[in-house]
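Asker: this one's structure only:
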């Protein structure tokens, strides 16, 4: 399954008959999760209507180099900075020549010079124009500058000719863009296991011990890790959340079940992030039948025994030990308890948050964290859990790489 979630794609459309495929291309990009903004050249507007592109992209279409509605009236700079990737489809011989020679005489060609983002082109033109020495030299120049060239395909053309010059299909373009982001992501080739949500510990067939964890933070971390190219395992307690794209979800109920799954997956992982709110204790004996209330006593005594400490067990592995990240959800003396857990559990990094603040933490869509590691700390201020997950993973990557460098030295 493809995922471009969180990616900003700037689609530049130039004046070729293949422009009629662009509304469909935008649909596929949006379906994959990308945010899409469209730049239309003057020639392209003869082949596809701006209103159509605005409707499918959900954003206004840009056409003018000097746009009074743009920030400081410099739309080329605004769009160039916004884009994670610039896609030109169809890319005519004209725009290819402009790009190869550094010509910037309209909005799209100026963006190409101004953007630091990856540029991808899907050439589309008459087969003889494509074969022309000038076009081939221009394409070679762009490829030498790290421009990704997709196609063209061969076949019947609108002019009646047969040969190379057909724009590759929208689905193929989106697949190649997805593969580019995966191959160049910071976590490409890295396996991460995340635990999330609460565990439940049965008392009898109708009762259990649990907590208020919604699982939102752990799911946000799993989603962000997948978007960054990681292979992600998500061990989840009982929650009402949708599995993020490209995430392998394992559902469990009890702490013991989560422990068993975590031990297996942790040894196959480079990074283990223990975000679940795991019950510390479970009933020594689970009643086979519903525990009845008695009239002769105001008390009910249930003997609890300690559950296995998942994150400490993973951090204590002698072989195939991953980089271990723990969470400390506290209601008081947050830093003190977090630092104690960091040391006693032998963690590489711990994320502390104050769940006494009802605006963050359990069940909230927002959170704030302070990260601690040996001789260091970093504060991640209040933000959405999805944004916080991305910031957290950036910090984890930095510490993970640093730990590898330290081992080498």
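Answerer: Happy to help now that I have it. Please read these numbers as outputs of a predicted model, since none were measured by experiment.
Asker: only C-alpha atoms from now on, for both contacts and neighbour counts.
Answerer: OK.
Asker: what about residue 56, how many residues nearby?
Answerer: With neighbours defined by other CA atoms under 10 Å, the count for residue 56 comes to 16.
Asker: and it, what is it in contact with?
Answerer: Applying CA atoms under 8 Å, 6 or more residues apart in numbering, we find residue 56 in contact with 23, 26-27.
Asker: and it, how far is that from residue 8?
Answerer: For residue 56, the distance to residue 8 equals 15 Å [CA to CA, to the nearest Å].
Asker: once you drop chain neighbours, what's closest to residue 311?
Answerer: Using CA to CA, 6 or more residues apart in numbering and skipping the chain neighbours, the partner closest in space to residue 311 is residue 274 (6.2 Å).
Asker: OK, contacts around the one you found?
Answerer: 194-196, 311, 324-327.
Asker: want to throw those into TSV with secondary structure?
Answerer: As requested, the contacts of residue 274 are exported to TSV (DSSP: H, G, I helix; E, B strand; the rest coil):
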residue	secondary structure
194	strand
195	strand
196	strand
311	helix
324	strand
325	strand
326	strand
327	strand
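Asker: identify the farthest-apart pair in the residues you listed.
Answerer: Pairwise distances across the contacts of residue 274 peak at 14.7 Å for 196 and 324 (criterion: CA to CA).
Asker: if we can go back for a sec, highest neighbour count among the contacts of residue 56?
Answerer: Neighbour counts for the contacts of residue 56 (other CA under 10 Å) peak at residue 26, which has 25 neighbours.
Asker: one more to weigh against that first structure:
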């Protein structure tokens, strides 16, 4: 291969080590350059010589065995890899990685690498289902590590259940897919700013005006943009969602805070997707202490908040600007009107009165209009699928802008 990818295979102790030997052979045959690390437990099942013969490279297992005095082996290997694959990954090795423990060569190298990490667990079914192991895997997934699900069947311990190491060809296919995705990153080198969630406009320390937005659409957009290689800043109002791995996350409360945050980043970004549901009005007076109930009706005077999208439309130069329109009537008309009035490049509209489309749910059905007259109507899709559609159209507009 002219652009030979470099794989660091980390083999930890378990009966499934024999599959790792077959995996090493298949990696080499597929054209990858492979280097292997082993734990002391793994070496009790298969010798380093086996992996050395199959990989055509020395096998590493001792943190302090520095054969080349000009470098530090585990750091050099951490920097060398395009992808790290831990297979098999025992409960112990997963637990150490999730909690930042570095007490052998593999754990030390994994904490030092900035390469993507792929983990293929293999263990007893009850270990795999233990809450501590599940929590450790969930934590690593939040860090951005990828998992290759174990298979179900008869385990070496005699139990039947989930815990068998995925077959070598399954792991190899996951590696192929990873590099295909990495090669298709049209937003690599681009800076993307995304807003998400609602805002809160306080009346007093207890009460505030807000809306039904959960941030699901904006967070899905941020996840998709990261997958496409973008440097993503996510400015979010209050939400119960976890920010996607790999984004710069900025938490705000009010429309004013979102306005200030967005404008402070705007000049340096290539693409802005404003999916947040920002309040149009805020209470004129914010009481410093809790308002007490009385027998009289209450009127609250409201002031208009700053129109973030309109301000961005007025200021934009090289940026592609995407807005959203959540409507209940005349969806297309209002969306196209907003597209022109606010100087947008793309607008995404949906009818929030339709079942499955709008706030709080996991699905959406949208219309997408661009400034050149193109119109797309989606079916009912997951918000992640809608996010992928929006990013695809945004990439097309960015490419057109770059070709002008």
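Answerer: Right, received. Where do you want to start? These numbers were taken from a predicted model, which means no experiment stands behind them.
Asker: got a TM-score for the two of them?
Answerer: Put the two chains on top of each other and the TM-score (TM-score structural alignment, normalised by the length of structure 2) is 0.61; 278 aligned residues with a CA RMSD of 3.5 Å.
Asker: re earlier: wait, which of the contacts of residue 56 of structure 1 is closest to residue 173 of structure 1?
Answerer: Of the contacts of residue 56 of structure 1, the one sitting nearest to residue 173 of structure 1 (CA to CA) turns out to be residue 26, at 10.7 Å.
Asker: pretty sure that closest one sits against residue 37.
Answerer: No. Checked against CA atoms under 8 Å, the pair residue 26 of structure 1 and residue 37 is beyond contact range at 9.0 Å.
Asker: overlap in contacts of those two?
Answerer: residue 57.
Asker: higher neighbour count, residue 196 and residue 324 of structure 1?
Answerer: Ranked by neighbour count (other CA under 10 Å), residue 196 of structure 1 and residue 324 place residue 196 first, with 29 against 25.
Asker: just to revisit the earlier point, buried subset of the contacts of residue 274 of structure 1, written for PyMOL?
Answerer: Only the buried entries of the contacts of residue 274 of structure 1 go into this PyMOL selection, using 16 or more other CA atoms under 10 Å:
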select buried, resi 194+195+196+311+324+325+326+327
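Asker: in a markdown table: the contacts of residue 274 of structure 1, plus distance to residue 158 of structure 1.
Answerer: Below are those laid out as a markdown table (distance: CA to CA, whole Å):
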| residue | distance to residue 158 of structure 1 |
| --- | --- |
| 194 | 52 |
| 195 | 54 |
| 196 | 54 |
| 311 | 62 |
| 324 | 58 |
| 325 | 57 |
| 326 | 60 |
| 327 | 60 |
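Asker: quick one: the strands in the stretch 201-350 of structure 1?
Answerer: 201-204, 207-209, 231-236, 247-251, 271-274, 281-283, 304-306, 323-330, 349-354 (DSSP state E, counting those that start in this stretch).
Asker: quick one: which of these is nearest residue 142 of structure 1?
Answerer: Ranking the strands of the stretch 201-350 of structure 1 by distance to residue 142 of structure 1, with CA to CA as the measure, places strand 231-236 first at 32.4 Å.
Asker: what packs against the closest one?
Answerer: Other elements packing on strand 231-236 of structure 1 under the criterion 3 or more CA pairs under 8 Å, 6 or more residues apart in numbering; DSSP states H and E are strand 191-196, helix 216-227, strand 247-251, helix 255-266.
Asker: residue 390 of structure 1 is nearest to which of these?
Answerer: Of these, nearest to residue 390 of structure 1 by CA to CA is helix 216-227, at 5.8 Å.
Asker: what angle sits between the closest one and strand 247-251?
Answerer: Using axes from the mean of the first three to the mean of the last three CA atoms, to 10 degrees, the inter-axis angle of helix 216-227 of structure 1 relative to strand 247-251 is 150 degrees.
Asker: picking up where we left off before, and the strands of the stretch 201-350 of structure 1: which comes nearest residue 111 of structure 1?
Answerer: Nearest of these to residue 111 of structure 1, taken as CA to CA: strand 231-236 at 33.9 Å.
Asker: and the contacts of that closest one?
Answerer: Contact with strand 231-236 of structure 1 is made by 188-198, 215, 219, 222, 225-226, 246-252, 258, 261-262, 265, 276, as judged by CA under 8 Å, 6+ apart.
Asker: of the residues you listed, buried ones?
Answerer: By neighbour count, with 16+ other CA under 10 Å, the contacts of strand 231-236 of structure 1 hold 188, 190-198, 215, 219, 222, 225-226, 246-249, 252, 258, 261-262, 265, 276 as buried.
Asker: who touches the longest helix seen in structure 2?
Answerer: Counting by DSSP state H, the longest helix found in structure 2 is helix 383-403. For helix 383-403 of structure 2, contacts defined as CA under 8 Å, 6+ apart pick out 186-187, 216-217, 220-221, 224-225, 270-271, 318, 320, 322, 345-346, 348, 362-366, 368, 378.
Asker: now stretch 134-151 of structure 1
Answerer: So stretch 134-151 of structure 1 is in contact with 93, 96-97, 99-100, 118-123, 129-130, 165-168, 173, going by CA under 8 Å, 6+ apart.
Asker: in strands, which of the residues you listed fall?
Answerer: If you go by DSSP state E, the contacts of stretch 134-151 of structure 1 have 118-123, 165-166 in strands.
Asker: from these, which is closest to residue 287 of structure 1?
Answerer: When these are compared for distance to residue 287 of structure 1 (CA to CA), residue 118 wins out at 61.2 Å.
Asker: what about the closest one, neighbour count?
Answerer: With other CA under 10 Å as criterion, residue 118 of structure 1 counts 16.
Asker: now do residue 149 of structure 1
Answerer: When neighbours are counted by other CA under 10 Å, residue 149 of structure 1 registers 17.
Asker: which position in structure 2 aligns with it?
Answerer: Matched by TM-score structural alignment, residue 149 of structure 1 corresponds to residue 32 in structure 2.
Asker: now residue 209 of structure 1
Answerer: Per TM-score structural alignment, residue 209 of structure 1 is aligned with residue 209.
Asker: list the contacts for that match?
Answerer: 200-203, 282.
Asker: show me which pair in these is furthest apart.
Answerer: Pairwise over the contacts of residue 209 of structure 2, using CA to CA, the maximum falls at 200 and 203, 9.6 Å.
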